[in-house]
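# Show me how the following folds:
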Amino acid sequence: MEREREWWTDRLGAVPDPRGGWDVGPERPADDPAPRTWREQDIVLHSHGSDLTATLLSPGRPGAPATPGPAVVVPFYDVAAVLGRPSARTHHAPPVPGNAFAPHLAAHGLAVLAVPWWFEAVVPPDAPRDLAGRYGPPAERHRVEQPMTALGRSVGDLMLAVDALRAQPSVDPDRIGVLGHSLGGKLALHLTALDRRVAAGVAHEPGLGLAHSNWDAPWYLGDRVPRDRDLDEVLALVAPRPFLLVGGGDSDGEHNRDLVERARRSWEEAPGLDVLQHDGGHPVPAHVQAACVTWLRDRLGPGV
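Okay, here's the model as predicted:
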């Protein structure tokens, strides 16, 4: 299995920037009148010349001593969406409740690190809204300037985020999980598979299978999509750690169940690969969001 992990790591170039690092900001005062049960502060990740401002929510009253507990990395396009707040990226629409995992995780006593996608850190403010127009130009610059795939860069950034999380006093380094939807689901799958420090993972609608999503987009794999392998190998690399794959029938469902079952063979003993299917399509329904949070809390252990 380690040989396969090395192959995928090398194929993607999924390693953190060797010159990367992070800075931890001060706790911020509450921005609403209701008392909060978590602290909030930024962790700025420095990677390949970009500054990615992630936000850490830690259990406990602001200013109180930190107690180590489980933590969850939540990657997405931007941090605001994960926190359930208005987003500059989608200012034309209200926040989408299904994307706001952070408050629900924090309510269960889990620390949360919401990590933005590096593409959103490099696109200009007036970038188009469509995927090709928005991410195509920076993907082309990346192809020319960097040896790794754009997906590998993204996973490497999350590995750096795990480094930063493990250094925080509010985090038990042996109880770190990851949860992601759509783009975040793709990243959650690969981070769990390629970074053994991640204890459990959840991916909602990642598009398992190279034929079942836009993996050949230049902001993912581009022309480096493997021709003789598929993502059941990546999912299998998670074993024996627990993983929850959630499909709404859009990117994931009966059409790629064969890949799930092939990967399942790698869990030889206790059931560690769980599948949840719903008919809600690509968005995250409220009951599915709650199920994902509860599943992850149960696998990582009680929160603070």
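
# going forward, measure contacts and count neighbours with C-alpha atoms only.
Noted.

# Check the gap between the residue nearest to A71 when sequence neighbours are not counted and E4 for me.
Nearest residue to A71, sequence neighbours excluded (C-alpha to C-alpha, 6 or more residues apart in numbering): A111, at 4.3 Å. Relative to E4, A111 is positioned 31 Å away (C-alpha to C-alpha, to the nearest Å).

# The two: which has the busier surroundings?
For the pair A111 and E4, the greater number of neighbours falls to A111 (32 against 14), based on other C-alpha atoms under 10 Å.

# Is that one in contact with P70, as I believe?
Yes - A111 lies in contact with P70 (C-alpha atoms under 8 Å); the separation is 6.3 Å.

# To compare against the first, here's the next sequence to fold:
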Amino acid sequence: MRIKSTLLWLCLIMVAGPVGTAQAEDGVTRKRSEPASINSSWDDLLDGIDTPEDWIEHKKVLKKRYLNLIRDQFKPDKPDLQIQFHDTVIVDGVYRRQLISYQVEDDERAHAYLGVPLFLRGPAPAVVALHGTYKQGKSRAAGLIENPDKAYLDHLCRRGYVVIAPDHFVAGHRIPKAGPYDTEAFYKKHPEWTAVGKFTYEHSIAIDVLQTMKEVVPDKIGVLGHSLGGHGSMFLAAYDDRVQAAAGNCSASFFRQNSKVEAWSRDHWYIYFKHIRPDLLKGELPPIDFHEIMALIAPRAFLDLSGLNDGDPLTQRQRVLMLLKVMDVYELEKAPQNFAFFVHGKGHSVAHESRELMYGWMDSHLKPSAATKTKLVTP
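Just a heads-up that it's a prediction; the model follows:
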């Protein structure tokens, strides 16, 4: 018996090689290693922060920087909503879609599509669905034109959400004379404000609209979008604490590690932040960046989705390092379950898996736990 065991052991050595080595046939040997810290330029998010209390104080500083970036102090006084309903359509016997308008400034009305499922058993969670850079704006978000992958209102209403899909302020019903997404007229009217401040403020007013509705659970509101709507979701969630869950798909690149950072302050067409252009041209960045803006959302739920081949691949790889640091903040806030990111190779898209992740994220954080609970099969 011992002879047989010895022969078996020898055979194993002959097949597997000498005991204790991991040498490949081409001579490469890999030795055991402990995980190393990943250091990056994004580590400044928590520089000097040792405790949760330190972070809460620093968060106040970051919020001031963020509001200064969007120049929130120059927004107008919030007007009465004066909601008007313009037309109503029943879609496939599943939900009611209404074209509505409401005041966003004393002399400006925003238009939006509002979707309400027909067979609600009580108030439901609601989502602000933000479209990307597209002339017809809300019509695409409602599934009425162009790419049905981006028909968030239709998709979410069928899942039981009340949804508002507002026009961006230079699209849809409010295209400027100079053309869609031209901000020249806006800056003539509000020379000290920013386009980001304007659309973030208006999207916050869309939440006001939702909270007037008996069909909506007022503290279960989310936001999602793609491209311009993707970073709009981040900006809104950082701005308005009423957002309990946010998902941004293929959002724009940040300020640092971005060879095209001047695009944030062009001298024509759509100008996000007009006031930072002189500094950008001198090579000086704003005192706050995306990792810090995302961190303002914590501990509320935030999901970032991006394509490694969406634009500059080096910049998009930096996004992964940035998101790792944001996770550190969620862990410090004791809410790691409320942060996630998904990185893919499908470019600037809202592919099936991205949509399912965004909608599932809303389900997990806005619906009762029973809505996502699994069950064993009955024998």
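
# now what about the TM-score between them?
Once the chains are overlaid, their TM-score stands at 0.84 when taken by TM-score structural alignment, normalised by the length of structure 1; 281 aligned residues with a C-alpha RMSD of 2.4 Å.

# hmm, back to that, quick one: common contacting residues for A111 and P70 of structure 1?
Common neighbours of A111 of structure 1 and P70 are listed as V171 (criterion: C-alpha atoms under 8 Å, 6 or more residues apart in numbering).

# count of neighbours near G160 of structure 2?
The tally of other residues near G160 of structure 2 (other C-alpha under 10 Å) stands at 21.

# and the residue opposite it in structure 1 once aligned, which of the three is it?
Across the two structures, G160 of structure 2 finds its equivalent in G109 of structure 1, going by TM-score structural alignment. Look at G109 of structure 1: counting by DSSP: H, G, I helix; E, B strand; the rest coil, its state is coil.

# try W22 of structure 1
With three-state DSSP as the basis, the three-state label of W22 of structure 1 is strand.

# so what's it up against?
Contacts here follow C-alpha under 8 Å, 6+ apart; on that basis W22 of structure 1 touches I43, V44, L45, H46, A164.

# again with R158 of structure 2
With contacts defined as C-alpha under 8 Å, 6+ apart, R158 of structure 2 is in contact with V94, Y95, P117.

# In strands only, show me those.
Applying DSSP state E to the contacts of R158 of structure 2, the entries found in strands are Y95, P117.

# most neighbours, which of the contacts of R158 of structure 2?
Counting neighbours by other C-alpha under 10 Å, the top entry in the contacts of R158 of structure 2 is P117, with 23 neighbours.

# what's the spacing between that one and H226 of structure 2?
Per C-alpha to C-alpha, P117 of structure 2 is found 23 Å from H226 of structure 2.

# What count of nearby residues applies to the residue lying closest to the match of G160 of structure 2 once chain neighbours are set aside?
If the residues on either side of it in the chain are set aside, G109 of structure 1 comes closest to G303, at 4.1 Å by C-alpha to C-alpha, 6+ apart. For G303 of structure 1, the tally of surrounding residues (other C-alpha under 10 Å) stands at 19.

# T192 of structure 1 now?
Once other C-alpha under 10 Å is used to define contacts, T192 of structure 1 is seen to have 29 neighbours.

# Quick one: residues contacting the residue nearest the centre of structure 2.
Central residue of structure 2 (C-alpha atoms, centre = their mean): G248, 2.1 Å from the mean position. With contacts defined as C-alpha under 8 Å, 6+ apart, the neighbours of G248 of structure 2 are 224-227, 229-234, 303-305.

# Nearest to V217 of structure 2 among the residues you listed?
Ranked by distance to V217 of structure 2 (C-alpha to C-alpha), those are led by L224 at 17.5 Å.

# Okay, the closest one and P286 of structure 2: tell me how far apart.
25 Å.

# and the two? which has more neighbours close in?
A count of neighbours by other C-alpha under 10 Å puts L224 above the other of L224 of structure 2 and P286, at 28 against 14.

# Just to check, that one is in contact with V127?
Yes - the pair L224 of structure 2 and V127 qualifies as a contact (C-alpha under 8 Å) at a distance of 7.4 Å.

# Let me know the secondary structure of A188 of structure 1.
Secondary structure state of A188 of structure 1, per three-state DSSP, is helix.

# what ranges do the helices span in structure 2?
Counting by DSSP state H, structure 2 has these helices, from start to end: 2-16, 52-70, 138-141, 152-157, 184-189, 195-210, 228-239, 277-281, 290-295, 313-332, 352-366.

# With respect to F254 of structure 2, which of these lies nearest?
Using C-alpha to C-alpha as the criterion, the shortest distance between F254 of structure 2 and those is 5.6 Å, found for helix 290-295.

# That closest one: average distance to aligned residues in structure 1?
Here helix 290-295 of structure 2, set against structure 1 after superposition, deviates by a mean of 0.7 Å using mean C-alpha distance after the TM-score superposition for structure 1.

# could you give me the residues in structure 1 that that helix aligns onto?
Alignment of helix 290-295 of structure 2 against structure 1: residues 231-236, by TM-score structural alignment.

# now what about that stretch, what contacts it?
Contact with stretch 231-236 of structure 1 is made by 4-5, 8, 189-190, 193, 208-210, 259-260, 262-267, as judged by C-alpha under 8 Å, 6+ apart.

# what residue of structure 1 matches up with D208 of structure 2?
The pairwise alignment with structure 1 assigns D208 of structure 2 to D163, based on TM-score structural alignment.

# what does M322 of structure 2 give?
The equivalent of M322 of structure 2 in structure 1 is L259 (alignment by TM-score structural alignment).

# What residues does its match make contact with?
L259 of structure 1 makes contact with L208, G209, L231, D232 under the criterion C-alpha under 8 Å, 6+ apart.

# try 6 Å
D232 (C-alpha atoms under 6 Å, 6 or more residues apart in numbering).

# Next, count neighbours for the aligned residue in structure 2 for S182 of structure 1.
Superposed on structure 2 with TM-score structural alignment, S182 of structure 1 falls opposite S227. By the criterion of other C-alpha under 10 Å, S227 of structure 2 has 21 neighbours.

# distance of S227 of structure 2 from V343 of structure 2?
Relative to V343 of structure 2, S227 of structure 2 is positioned 15 Å away (C-alpha to C-alpha).
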